[in-house]
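**Student:** Let me see the structure of the following:
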Amino acid sequence: MGTVTVLLFASLAERAGTRRLELPLEEGATVGEVRDRVVAQFPQLAPAVPTLMYALDEEYAREDAPVRPGSTLALIPPVSGG
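**Tutor:** Presented below is the predicted three-dimensional model:
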């Protein structure tokens, strides 16, 4: 078992009060499973889950993508700008 670094951006970081987490990683864990553990720790993030995007090791990823030990997973809420 290794660890995964989880980065929170924009409103997620504001709601959680942190931009970075280190979590133990269970073998065979997916992006969605890691996200669910973050939401269990910070329930105030739950409303954002349906619109989140994910980047795994700096490449966009789907919920079912496997997460390897030592990976970095970014949880990215929708952003707007002009």
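
**Student:** Could you use CA atoms for every contact and neighbour count after this?
**Tutor:** Noted.

**Student:** which residues of this structure fall in strands?
**Tutor:** Here the chain has its strands, by DSSP state E, at 2-8, 20-25, 53-56, 59-61, 72-76.

**Student:** just the ones you listed: most buried one?
**Tutor:** strand 72-76 (a mean of 22; mean count of other Cα atoms under 10 Å).

**Student:** What helices and strands are in contact with that one?
**Tutor:** strand 2-8, helix 10-16, strand 53-56 (3 or more Cα pairs under 8 Å, 6 or more residues apart in numbering; DSSP states H and E).

**Student:** One more, please, to line up against the first structure:
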Amino acid sequence: MSQQSSIEPKPGMTMESNIGFVLKVAIASGVLSAAIKYLGPYLSIPPTSAIAGICVVLPTLVLLAVFARRLYFQRHTPNQSE
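**Tutor:** As a prediction, this is how the structure comes out:
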């Protein structure tokens, strides 16, 4: 029995497209970081522990909602291959 390697790329995925994606994420991260650093002081958000907690927990909750929605539609969409 031969096992298929789990390292093989998905069809259509090339090293160039992966590098492009990584560069896009790095640039977006840098822009967001600069915006927070330089534009953040202009926002009138009080420095409270509740605000800090919201900033820490909110990204996790957003991703939870996105993945839950994807899972819901993945399970409740009829299989097209049948």
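
**Student:** Let me see the TM-score of these two.
**Tutor:** After superposition, the two chains reach a TM-score of 0.21 (TM-score structural alignment, normalised by the length of the first structure), with 22 aligned residues with a Cα RMSD of 2.7 Å.

**Student:** hmm, back to that, TSV for the strands of the first structure, including distance to residue 31 of the first structure?
**Tutor:** As requested, the strands of the first structure are exported to TSV (distance: least, Cα to Cα, whole Å):
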stretch	distance to residue 31 of the first structure
strand 2-8	10
strand 20-25	11
strand 53-56	8
strand 59-61	8
strand 72-76	8
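
**Student:** closest to residue 35 of the first structure out of those?
**Tutor:** For the strands of the first structure, proximity to residue 35 of the first structure was assessed by Cα to Cα; strand 72-76 is nearest, at 7.8 Å.

**Student:** quick one, that closest one and strand 20-25 angle?
**Tutor:** 120 degrees (axes from the mean of the first three to the mean of the last three Cα atoms, to 10 degrees).

**Student:** if I look at residue 58 of the second structure, how far off is residue 20 of the second structure?
**Tutor:** Separation of residue 58 of the second structure from residue 20 of the second structure (Cα to Cα, to the nearest Å) stands at 28 Å.

**Student:** Is it possible to get TSV of the helices and strands packed on strand 72-76 of the first structure that adds distance to residue 34 of the first structure?
**Tutor:** TSV is the format used below for those (distance: least, Cα to Cα, whole Å):
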stretch	distance to residue 34 of the first structure
strand 2-8	8
helix 10-16	15
strand 53-56	11
